[in-house]
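Chemist: I'd like to go over a predicted model; first the sequence, then the structure.
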Amino acid sequence: MSTLYLFSSAAPPVFDIARVVEDAQADGWDVCLGLTPTAARWLADSLDGLAALTGHPVRWDYKLPGEPDVWPKADAILVAPATFNTVNAWALGLTDKFIVGVVAEGIGKAIPTVAMPCVNAAYVQHPQFEQSVETLRAAGVTVLYGEGGFVPNQPGQGNPATYPWRAALDSLNGLGSAD
């Protein structure tokens, strides 16, 4: 079984993360779940259950120096939902948050990585967002943005139930090859 690092930011689709973990496991992945600190706060009441579901601690912060790594090495990484902040911080190399640090390093380690944003149409008008998407793509990250991935909605009009989780999971096929 191959190991998938599933990293999620604080956007409404994160509330469906248990089902996504189950779907990834059904696809043959050993899932390790990492969250931004805000996403961890949103899911605070579910963290123990998510750890039991994955069989690994849910992480949202860096380990201390000298502490052992509690996760197996990643064969692939999925960053979804990736907020405006996460996409831009990652592309700019701003690694103060655990998941951004891991995925930034993952580029250098050549870990196959897929990202799917979850941003509204107002955010994508900011010039940095498109630059960040292009930076990540140029670094080898598969960014599912636009047709076939996430298409932004108008502010306040998003429906978390329509977030294309299956497209994100399907894009992992062949990357880290879940057994």
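Modeler: Good, I have the coordinates.

Chemist: drop to CA atoms for contacts and neighbour counts, all remaining ones
Modeler: Fine.

Chemist: give me the most central residue, the protein.
Modeler: The centroid of the chain falls nearest to V79 when counting by Cα atoms, centre = their mean (1.7 Å).

Chemist: can you tell me the helix or strand for that residue?
Modeler: Element membership for V79, per DSSP states H and E: strand 76-82.

Chemist: leaving aside the residues next to it on the chain, what's closest to V143?
Modeler: A115 (4.8 Å; Cα to Cα, 6 or more residues apart in numbering).

Chemist: an error on my part: the question was meant for A10.
Modeler: A39 (4.2 Å).

Chemist: residues contacting the one you found?
Modeler: Residues in contact with A39 (Cα atoms under 8 Å, 6 or more residues apart in numbering) are 8-11, 14.

Chemist: quick check: buried residues in the helix or strand harbouring Q128?
Modeler: If you go by DSSP H and E, Q128 is part of helix 127-138. Across helix 127-138, burial judged by 16 or more other Cα atoms under 10 Å covers 128-129, 132-133, 135-137.

Chemist: likewise for stretch 147-162?
Modeler: Within stretch 147-162, judged by 16+ other Cα under 10 Å, the buried ones are 149-152, 158.

Chemist: on the three-state scheme, the residue of the chain positioned farthest from its centre is what?
Modeler: Computed with Cα atoms, centre = their mean, the residue of the chain farthest from its C-alpha average is G66, at 26.0 Å. Following DSSP: H, G, I helix; E, B strand; the rest coil, the label given to G66 is coil.

Chemist: below is structure B, check it against A:
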Amino acid sequence: MTTLYLFASAAPPVFDVAEIIMDAQARGWHVCLGLTPTAALWLGEELPELERLTGHPVHSEYKAPREPDVWPPADVILFAPATFNTVNAWGLGLTDRFVVGVVAEAIGKQIPTVAMPCVNAAYVQHPAFDRSVETLRGAGVTVLYGEGAFVPNQPGEGRPEGFPWHLALDAVGAIVSPSP
């Protein structure tokens, strides 16, 4: 079975992650879920159910060096929603968070990776954001941002129901086809 690492930051669409896992599984993916520490905190009570859905522990912290890897290797990685902080940390190679460390390393390992930011229009005015997006794209990451992908909303105008999860899963499937 083809393994998808689904990583998510603390942005409102993270509350849809159980549905997205089930959608990915229906498309033929074996899913492992990684979260930023804040996203794990937000989903705290749901973590046991998410582990049951995936059949794997949900990771939000690095394991100790002598602990075994309990996830199968990734065939592809989807990072969505990716917050302003996550995109910039990843673009700069700041790997103090597990999920950012994995996707930073994925560039060197040539693991296909798709990212879809979830940021508001005020954040994207900061010059670091566009630089980070371009850095990631230049490193081979498919960043679904802009027309035809994720388009920022105005501050305070949360639209979690409008987050284009289907585009993210379609992009992953276009890069690596799931196999039974």
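Modeler: Thanks, I have the structure now. Quick caveat: nothing in here was measured; it's all calculated off a predicted structure.

Chemist: list the TM-score for the superposed pair.
Modeler: Scored against TM-score structural alignment, normalised by the length of structure 1, the superposed chains reach a TM-score of 0.99; 179 aligned residues with a Cα RMSD of 0.6 Å.

Chemist: can I assume the residue nearest to V143 of structure 1 sits in a strand?
Modeler: Yes - counting by three-state DSSP, A115 of structure 1 is part of a strand.

Chemist: contact partners for it?
Modeler: 78-82, 141-144, 168.

Chemist: and in structure 2, which of the residues you listed remain?
Modeler: Here is what carries over to structure 2 from those, by both residues aligned by TM-score structural alignment, their matches' Cα atoms under 8 Å: 78-82, 141-144, 168.

Chemist: which two of those residues have the greatest separation?
Modeler: The widest separation within these, taken as Cα to Cα, falls between P81 and V141 and amounts to 14.8 Å.

Chemist: show me what contacts C118 of structure 2?
Modeler: Contact partners of C118 of structure 2, counting by Cα under 8 Å, 6+ apart, are 11, 80-84, 150, 152, 163.

Chemist: repeat the analysis, applying 7 Å as the threshold.
Modeler: Neighbour list for C118 of structure 2: 11, 81-83 [criterion: Cα atoms under 7 Å, 6 or more residues apart in numbering].

Chemist: swap in L78 of structure 1?
Modeler: 5-7, 113-115.

Chemist: which of those residues does structure 2 keep?
Modeler: Retained in structure 2 (both residues aligned by TM-score structural alignment, their matches' Cα atoms under 7 Å) from those: 5-7, 113-115.

Chemist: what is the nearest of those to W90 of structure 1?
Modeler: A115 (10.7 Å).

Chemist: so what's the residue count around M22 of structure 2?
Modeler: 16 (other Cα atoms under 10 Å).

Chemist: brain fart, G146 of structure 2
Modeler: G146 of structure 2 has 11 nearby residues by other Cα under 10 Å.

Chemist: so what does whichever helix or strand comes after the helix holding Q128 of structure 1 touch, helix or strand wise?
Modeler: Where DSSP H and E defines the elements, the next helix or strand beyond helix 127-138 of structure 1 is strand 142-143. Counting contacts by 3 or more Cα pairs under 7 Å, 6 or more residues apart in numbering; DSSP states H and E, strand 142-143 of structure 1 is packed against strand 113-117.

Chemist: now do the strand it packs on against helix 127-138, angle only.
Modeler: 160 degrees (axes from the mean of the first three to the mean of the last three Cα atoms, to 10 degrees).

Chemist: and strand 113-117 of structure 1, how far from structure 2 on average?
Modeler: Superposing on structure 2 and averaging over aligned pairs (mean Cα distance after the TM-score superposition for structure 1), strand 113-117 of structure 1 comes out at 0.2 Å.

Chemist: which stretches of structure 2 form helices?
Modeler: For structure 2, the helices defined by DSSP state H cover 17-26, 37-42, 47-54, 84-92, 98-109, 127-138, 165-175.

Chemist: highest mean neighbour count out of those helices?
Modeler: Across the helices of structure 2, averaging neighbours per residue (mean count of other Cα atoms under 10 Å) puts helix 84-92 on top, at a mean of 21.

Chemist: who touches that one?
Modeler: Against helix 84-92 of structure 2 from outside (Cα under 7 Å, 6+ apart): 100, 104, 119, 123, 128-129, 132, 135-136.

Chemist: repeat that for 6 Å
Modeler: By Cα atoms under 6 Å, 6 or more residues apart in numbering, the residues outside helix 84-92 of structure 2 that reach it are 100, 119, 132, 135-136.
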